[in-house]
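> got a sequence here, can you model it:
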Amino acid sequence: MKFIPQNINHIKNLDKEEFEALFQFSQILNSSPGQDSLIEDAMDIVINIINAERGLFVKYNEEENNFSIISARKISNESITDLNQFSSGILQKVISEKRPLLYHDVMGDPNLSQFASVQIHSIKSVIGVPIIRDDKVWGVIIADSTKNRQEFTEENLIFLNFFSNLLSLALDRILKLEELERENRILINKLESVEEIPEMVGRSVVMKNLTQVIHKVAQTDATVLITGESGTGKEIAAKAIHQLSKRKDFPFLAQFCGSIPDSLLESELFGYKKGAFTGATADKQGLLEAADNGTFFLDEIADISTALQAKLLRVLENKEIIRLGDTKVKNVNVRIIAATNKDLSALVKEGKFREDLFYRLNVFPIVMPPLRERREDIPLLATHFIKKISGKNIPIEPAAIKKLENYYWPGNIRQLINVIQRAVILCDSQKITADHIILEGTQELMDFKGTLRDFEMMLLKKRLEEFNGNRTLTAKSLGVSVRWIQMKLKEMEQKADER
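Below is the predicted model of the structure:
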């Protein structure tokens, strides 16, 4: 319907209630956040003004020539989910004529009474209007009754026609906004897959995947468990999750849990009440409490005692803490991120780590890749750390890069930083050469005078020491199977017995 003077004059025929309904609907248009809520509110207005017994709003699929329910209501405020309860024939008639239709005696009209749904539900009065968008029928509003409704008048038809025009304009605005939001989500998703995280340098496939995962989990409040070898940057990943989250304006606090007496660690985490122990001369707030609304990072979580594990479980389950020496429960809104270089699932099987706590921590696991699995990032990392340590862009020779790439890096990024720092100190020229790159264990291998078998055994022992006896990590660093490691260790035992 176009707003030509003749149609505008028809507005004079609307009563006060209908004018108020149009005004009410115009307010809804300016406040409705989405398509679904808009249409639900629209149906309420239609049923209320026309005093219909039922109301239906359907979307029309032109390609398949069918309808799908968006909203269907009874006057009793009950929802209708079965489209077959309405006449598809009448819907098609509105579509084909592409204009508002009004029928006072459907059962007496041979062109309409033939429709099965009309007969089944004894429909007598129907009023229907198309929703036009881009000169096409986007949907249809139908209101019907089993009585001869005198309210279904020409004036009501004018009201619904203006109503459908307003609804069409609203749908156009909302659908465009929803499309923009969809495109925005797609762009954000693409950006997350390539956008680098500060301090997490690298363009390898594993680093791109890690970056995308961090971006995604940062948007949630899920508890994260970061695993990986020492020196892979677990705390950097935890900080990145915090900085990309909604908690970024609140504290990020961290606590290293390894090699700390249990009582000291507990007092640091939970705080204490004055007089709780000798030396507790005043109340002290714990780190978990201080991190309220922010993020708390527990590094080397595998090293805490079983007693402390039970208290951490309470924090994760109930968001509650109790200071040492106190009985008062305090609520804390803190996101927990934990990290370890140990296999927590294996510790659970050994009875050294609580199973319930493990599952609470392992809501969203992240595995930090070792440096040997991202060797293509080494040139970028080397350049980055040279600039960070020296404050200058000191070039590094290809031979030096090759030397770095060929090393197995048991200490990962932390070890690389130490090697670069030594190289910067030793560099007395305008560039870093291979001679400036000093790698642990390489001189010992160069001076080795034994047999190939002896060399093999020496290298195996050295790697086992570097990985704290972990056969899986040792096998991975050597590029062999765990079975090979077990076989060689058995050979070493047999050789020792022979002696």
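> switch to C-alpha atoms for all contacts and neighbour counts from now on
Noted.
> longest helix anywhere in the protein?
In the chain, taking DSSP state H as the definition, the longest helix is helix 154-194.
> now the element after that helix, going C-ward?
Heading C-terminal from helix 154-194, the first helix or strand you meet, by DSSP states H and E, is helix 205-218.
> can I assume V224 is in contact with Y359?
No. V224 is not in contact with Y359 according to C-alpha atoms under 8 Å; the separation is 10.7 Å.
> all strands of the stretch 1-150 of the chain, in order?
Applying DSSP state E, counting those that start in this stretch to the stretch 1-150 of the chain gives strands spanning 54-61, 66-74, 101-103, 125-133, 136-145.
> could you dump the ones you listed into JSON lines and include mean neighbour count and distance to K488?
What follows is these, written out as JSON lines (neighbours: other C-alpha atoms under 10 Å; distance: least, C-alpha to C-alpha, whole Å):
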{"stretch": "strand 54-61", "mean neighbour count": "22", "distance to K488": "69"}
{"stretch": "strand 66-74", "mean neighbour count": "18", "distance to K488": "68"}
{"stretch": "strand 101-103", "mean neighbour count": "19", "distance to K488": "88"}
{"stretch": "strand 125-133", "mean neighbour count": "25", "distance to K488": "76"}
{"stretch": "strand 136-145", "mean neighbour count": "23", "distance to K488": "74"}
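> nearest to E465, of these?
Nearest to E465, of all the strands of the stretch 1-150 of the chain, is strand 66-74, at 66.1 Å by C-alpha to C-alpha.
> the longest helix of the chain - contacts with which helices or strands?
Applying 3 or more C-alpha pairs under 8 Å, 6 or more residues apart in numbering; DSSP states H and E, one finds that helix 154-194 contacts helix 16-31, helix 35-50, strand 101-103, strand 125-133, helix 205-218.
> how about this one, so we can line them up?
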Amino acid sequence: MENSYSKEKMFKTLFEISQTLNSILSLERLLNKVMDLAIETLHAERGFIILKNESSDELKIATARNMEKQDVKDLSVISRSVVRSVLHDRKPLLTHDAKVDTRFRGSESVRLHNIISIMCVPLLLKNRLFGAIYVDNTRKKGVFSDEDLEFLTIFANQAGTVIENARLHESLLDENVRLRQEVRKIYGYESLLGRSPKMLRFFELLDRIIDSDVSVMLLGETGTGKELAARTIHYNGPRREKNFVPLYCGSLPETLLESELFGSKKGAYTGAVQDRQGLFEVADGGTIFFDEVCDVSHPIQAKLLRSLQEGEFRRVGETKIRRADVRVISATNKDIKKEVR
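Alright, predicted model coming up:
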């Protein structure tokens, strides 16, 4: 048996592998990369990652690869007796020749598929078992050494962390999609009550503007559902995957409103201890909703108008011009014609 590693080479290889793995968030890509790296480094013929279902504890082969970095189609070729032993004992396992090893020579898969050299280690995270990494060779015995087993054990500890992070990342993405779908249901047309002729005309107007980027002004008395209408426009339109940012303009004094809208530079005013994004930056790509927009002072209105026309703004205390792509929906309970006079 070859001693594949000096300690220095082992740690250098593990460091390089960790940098590669930490750059991948897609679970499928990550699992394939983990297996390809293990096979390549250990000169294995095939490799498998087995994961436990969190809710049922059922075992599933999550990825199966060969030395050509191709998927293994026949998943029955793995020695399940080896995997069961590792998962039961929660300890790494190495056999130089499974066909004469008293623990596995009676295994049907070992005999049928001529499995000879095998290594298998548990995947653990904070002492929680969630799977195993398995590699083998059907061509010759003694392919793997004790040093190889030590390497694969350390490698599995690294891989366990990044695999779990990728699983959580995918879970969060799925949850995000589900929640956005729920939001679209909540703010569908069904959420707007009423089937009177006036409401039907209002729905027709919504149909005409929802898929565009035009700015919208909603007029109506307090409590008539202007913000609900604004959310309906956003969550049914092309910007629905981005933020909907509401702002009640009547609640903020002029100086605070400017920094709230455009952000501020560190040191721009007392208490500005760090750079701060404004709502235009937060809403970039999405929609910003100005409730009671007529309460905005004239100086702020002028700056707001430039931002709407040019898509440009400056943070308070900063000379740098920034850009934001937002759709603006405004609302007021006042008579605009009277306010303009």
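> re earlier: more neighbours: V224 and Y359 of the first structure, which one.
It is V224, of V224 of the first structure and Y359, that has more neighbours when counted by other C-alpha atoms under 10 Å, with 23 against 12.
> would you convert the strands of the stretch 1-150 of the first structure into TSV that also reports distance to D41 of the first structure?
Below are those laid out as TSV (distance: least, C-alpha to C-alpha, whole Å):
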stretch	distance to D41 of the first structure
strand 54-61	11
strand 66-74	10
strand 101-103	22
strand 125-133	16
strand 136-145	13
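> so which of these gets nearest N412 of the first structure?
Per C-alpha to C-alpha, nearest to N412 of the first structure of the strands of the stretch 1-150 of the first structure: strand 66-74, 56.3 Å.
> so what touches that closest one?
Defining contact as C-alpha atoms under 8 Å, 6 or more residues apart in numbering, one finds that strand 66-74 of the first structure is touched by 36, 39-40, 43, 53-61, 79-81, 83.
> now do stretch 67-78 of the second structure
Residues contacting stretch 67-78 of the second structure (C-alpha under 8 Å, 6+ apart): 36, 39-40, 43-46, 61, 63-66, 109, 113.
> give me that answer again for 10 Å
Residues from elsewhere that reach stretch 67-78 of the second structure, judged by C-alpha atoms under 10 Å, 6 or more residues apart in numbering: 32-33, 35-40, 43-48, 61, 63-66, 109-110, 112-115, 118, 134-136.
> whereabouts in the first structure does it align?
Stretch 67-78 of the second structure lines up with residues 75-86 of the first structure when matched by TM-score structural alignment.
> buried residues in that stretch?
80, 86 (16 or more other C-alpha atoms under 10 Å).
> same check on stretch 10-27 of the first structure?
14, 18, 21-22, 25.
> state the pair within those residues that is farthest apart.
Largest separation among the buried residues of stretch 10-27 of the first structure by C-alpha to C-alpha: L14 and F25, giving 15.0 Å.
> now for D144 of the first structure: which residues touch it?
Here D144 of the first structure is in contact with 47, 50-56, 86-87, 102-104, 106, 123-128, 152 (C-alpha under 10 Å, 6+ apart).
> cutoff 7 Å now
52-55, 123, 125-127 (C-alpha atoms under 7 Å, 6 or more residues apart in numbering).
> same check, this time on Y187 of the second structure
Y187 of the second structure neighbours (C-alpha under 7 Å, 6+ apart): 231-232, 235.
> can we see that at 8 Å?
Y187 of the second structure makes contact with 228, 231-232, 235-236, according to C-alpha under 8 Å, 6+ apart.
> tell me which of those residues fall in strands.
Judged by DSSP state E, the contacts of Y187 of the second structure include no members of strands.
> what is the nearest of those to L168 of the second structure?
When the contacts of Y187 of the second structure are compared against L168 of the second structure (criterion: C-alpha to C-alpha), the nearest one is Y235, at 26.0 Å.
> count the residues that sit near the nearest residue to the closest one once chain neighbours are set aside.
Leaving aside its sequence neighbours, Y235 of the second structure sits nearest to R184 (C-alpha to C-alpha, 6 or more residues apart in numbering; 5.5 Å). R184 of the second structure: 18 surrounding residues under other C-alpha under 10 Å.
> quick one: contacts of stretch 172-180 of the second structure?
Contact partners of stretch 172-180 of the second structure, identified using C-alpha under 8 Å, 6+ apart, comprise E241.
> next, the buried residues of that stretch.
For stretch 172-180 of the second structure, by 16+ other C-alpha under 10 Å, it's R180.
> what's the answer for stretch 420-429 of the first structure, then?
For stretch 420-429 of the first structure, by 16+ other C-alpha under 10 Å, it's 420-421, 423-424, 427.
> that stretch aligns to what range in the second structure?
Going by TM-score structural alignment, stretch 420-429 of the first structure lines up with nothing in the second structure.
> now do stretch 96-108 of the first structure
The alignment of stretch 96-108 of the first structure onto the second structure (TM-score structural alignment) spans residues 88-100.
> what's the end-to-end length of the matching stretch?
22 Å (C-alpha to C-alpha, to the nearest Å).
> contacting residues around that stretch?
Residues outside stretch 88-100 of the second structure that contact it (C-alpha under 8 Å, 6+ apart) are 82, 86, 101, 104-106, 110-111, 114-122, 129, 141-144, 146, 149, 153.
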